[in-house]
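Trainee: here is a sequence with its predicted model. Questions after.
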Amino acid sequence: MKQQIFQVDAFAGELFRGNPAAVCILEEWLPDNLMQAIAAENNLSETAFAVPEGKGYEIRWFTPVTEVALCGHATLATAHVLFHEQPGEKHPLPTDADRLEFYSRERGTLTVTRRGDWLELDFPADPPAEAKLPVGMVEAMGAEPRECLRGTTDYLLVYEDQAAIEALNPDFGLLKQIKARGVIVTAPGDAVDFVSRFFAPQSGVDEDPVTGSAHTMLVPYWSGRLKKQHLEALQLSARGGQLRCESRGDRVGIAGRAVTYLAGRIRLPNLKNS
């Protein structure tokens, strides 16, 4: 059995920037253990799988070690594939459509709207609340934050300035012991409204290049702090990522560009024997 696969650099306007994600558009769901094995073989921070459902697609996301409840950059990558690559025969998207609906198991309906060469995610907001610094966090990060907050799955650590974010060099062995999906660090940006980085050794990803889901926490925080609805953001990984964000009350808009790096086929085992 052969399956089409794409690799897309998300939140990037050129190749080798942003966050690479693998995308498989399926006709029907593969066994969970097989999808996890594909994600592990890809060894990217996320592999997205989508199956046509009604007028849109059901979507799931896997890191190399686990399934996650929400992933922004792999959703952006999946939308890019559907808008530009038109995989498979069961393709419910009209050629002139500019909006996609994705149905997720834990976060409800997610939409992606095409605006020129930018794709805008509409995700549920995850406003962070003040939290006590977990034992070992300062030692793991190597620098004490000015604020500690927590959302549904992640910690959010706020530092003084962009230079402090750039200088962080976490001890991933220690950070892996913090009970969370991952840790977001953020500060005001020098040339944008805010900057961030995202560390998730707990989920098999030491540092994620660009993390759309982290911005469901970052956007409500910075919108409230800066009293702005529209925000420009950079994620300061080695690959870097540019995001345009909007606070919409209980939703957030997160926009970025994407480019296809690879299109091919993978060989899957005989499912009757898998």
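Mentor: Sure, I can see it.
Trainee: from now on I want contacts and neighbour counts done on CA atoms only, so please keep to that.
Mentor: OK.
Trainee: list the contacts of the residue nearest the centre of the chain.
Mentor: The residue lying closest to the centre of the chain (CA atoms, centre = their mean) is residue 72, at 3.2 Å. By CA atoms under 8 Å, 6 or more residues apart in numbering, the contact set of residue 72 is 121, 211, 212, 213.
Trainee: now the buried members of the residues you listed.
Mentor: Among the contacts of residue 72, those classed as buried by 16 or more other CA atoms under 10 Å are 121, 211, 212, 213.
Trainee: biggest separation within those residues, which pair?
Mentor: Greatest spacing in these, by CA to CA: 121 and 211 (12.3 Å).
Trainee: quick one on the thing from earlier: which of the contacts of residue 72 fall in helices?
Mentor: Applying DSSP state H to those, no entry is found in helices.
Trainee: possible to save those as TSV with distance to residue 259?
Mentor: Output for the contacts of residue 72, formatted as TSV (distance: CA to CA, whole Å):
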residue	distance to residue 259
121	16
211	16
212	16
213	19
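Trainee: please compare the first structure with the one that follows:
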Amino acid sequence: MRIRIVDAFTDRPFAGNPAGVLLLDAFPDDDRLQQVALEVNHAETAFAHPLPEGREADWALRWFTPAAEVAMCGHATLATAHVLRTTGAHQGPVRFATRSGVLIATPREDGSITLDFPTAPLTRVDLPDGVAEALGAEPLSTFDTGSNIGDLLVEVADEKTVHALKPDLKALGAYSERGIIATARAEDPGRGYDFVSRCFFPNIGIDEDPVTGSAHTALAPFWSERLGRAELTGLQASARSGRVHTELRGDRTLLSGRAVTVIEGELLA
């Protein structure tokens, strides 16, 4: 069984967000998938298998963290589409059947891939007691992102504050299903990005996610409303870092980026 490690939302190795990708004939039992994801030990491992012709999708796709299956994952979807294209397993746009419905990945002539994801519904909420202390910064506003991604989106004062965050991860886990998205406007849009973010997901075994496609389905509507533009670029300011190009289209959000395969091997167990 071939396994590949792909760095997503980057055009160079050892940056962006690494994902395991396995192309299968069919899904084994859930325990087996979870064991493999734990062994790979990246934020997510993607498992995909082809579907019969005539179905609403071309491939079935599931994502597992080292601790749990998740309902949506952007970077591992991008990584899977990259593997399908580079191995010749699928050419052109690919439709994935997932827990979040049919998600479409479209390769572009410039080498990037665009994902078509549902836009997260944002609901402004009062600041929960203790969030500022757990995050290590005073929020300007807080939003629930809905059940699909299950995060609390927190706007902070500025980009420097986002970079400097050193949250109490154990305490953060009490405030949302998955974790916290911290964000601020870019200090200098001339650097090629419009907003900055960091994502902390202690409840699914990820202290800090390097680059989170799914979070940008909430960040896109949040910043598009404030900046007055449908197309934006976000910088996720983790240690590995990566950029996500977003385009808001009502109840759908397009996420674009590149990917690089860095490891390919055989799963023996």
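Mentor: Structure's in. What do you need? Worth saying up front: this structure is predicted, and the values here are computed from it rather than measured.
Trainee: residue in structure 2 matching the residue nearest to the centre of structure 1?
Mentor: Under the alignment (TM-score structural alignment), residue 72 of structure 1 pairs with residue 74 of structure 2.
Trainee: cool, residue 161 of structure 1 as well?
Mentor: When structure 2 is aligned by TM-score structural alignment, the residue opposite residue 161 of structure 1 is residue 158.
Trainee: just the element for the nearest residue to that match once chain neighbours are set aside, please.
Mentor: Leaving aside its sequence neighbours, residue 158 of structure 2 sits nearest to residue 184 (CA to CA, 6 or more residues apart in numbering; 5.1 Å). According to DSSP states H and E, residue 184 of structure 2 maps onto strand 179-185.
Trainee: mean per-residue distance, that strand versus structure 1.
Mentor: Once fitted to structure 1, strand 179-185 of structure 2 is off its aligned match by 0.6 Å on average (mean CA distance after the TM-score superposition for structure 1).
Trainee: which of the contacts of residue 72 of structure 1 sits closest to residue 46 of structure 1?
Mentor: Within the contacts of residue 72 of structure 1, the smallest distance to residue 46 of structure 1 is 10.4 Å, found for residue 211 (CA to CA).
Trainee: wait, doesn't the closest one sit right on residue 73?
Mentor: Yes. Using CA atoms under 8 Å, residue 211 of structure 1 is in contact with residue 73, at 6.2 Å.
Trainee: so where do the helices sit in the stretch 51-200 of structure 1?
Mentor: In the stretch 51-200 of structure 1, the segments counted as helices under DSSP state H, counting those that start in this stretch are 72-84, 137-141, 162-167, 172-175.
Trainee: comparing these, which comes out most buried?
Mentor: Most buried of these, by mean neighbour count (mean count of other CA atoms under 10 Å): helix 72-84, with a mean of 25.
Trainee: who touches the alignment partner in structure 2 of residue 148 of structure 1 in this structure?
Mentor: Residue 148 of structure 1 maps onto residue 142 in structure 2, with residues paired by TM-score structural alignment. Residue 142 of structure 2 makes contact with 124, 125, 126, 127, 152, 153, 154, 155, according to CA under 8 Å, 6+ apart.
Trainee: mind putting those residues into a markdown table with distance to residue 53 of structure 2 and neighbour count?
Mentor: Below are the contacts of residue 142 of structure 2 laid out as a markdown table (distance: CA to CA, whole Å; neighbours: other CA atoms under 10 Å):
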| residue | distance to residue 53 of structure 2 | neighbour count |
| --- | --- | --- |
| 124 | 43 | 12 |
| 125 | 45 | 12 |
| 126 | 48 | 9 |
| 127 | 49 | 15 |
| 152 | 39 | 26 |
| 153 | 40 | 28 |
| 154 | 43 | 23 |
| 155 | 45 | 21 |
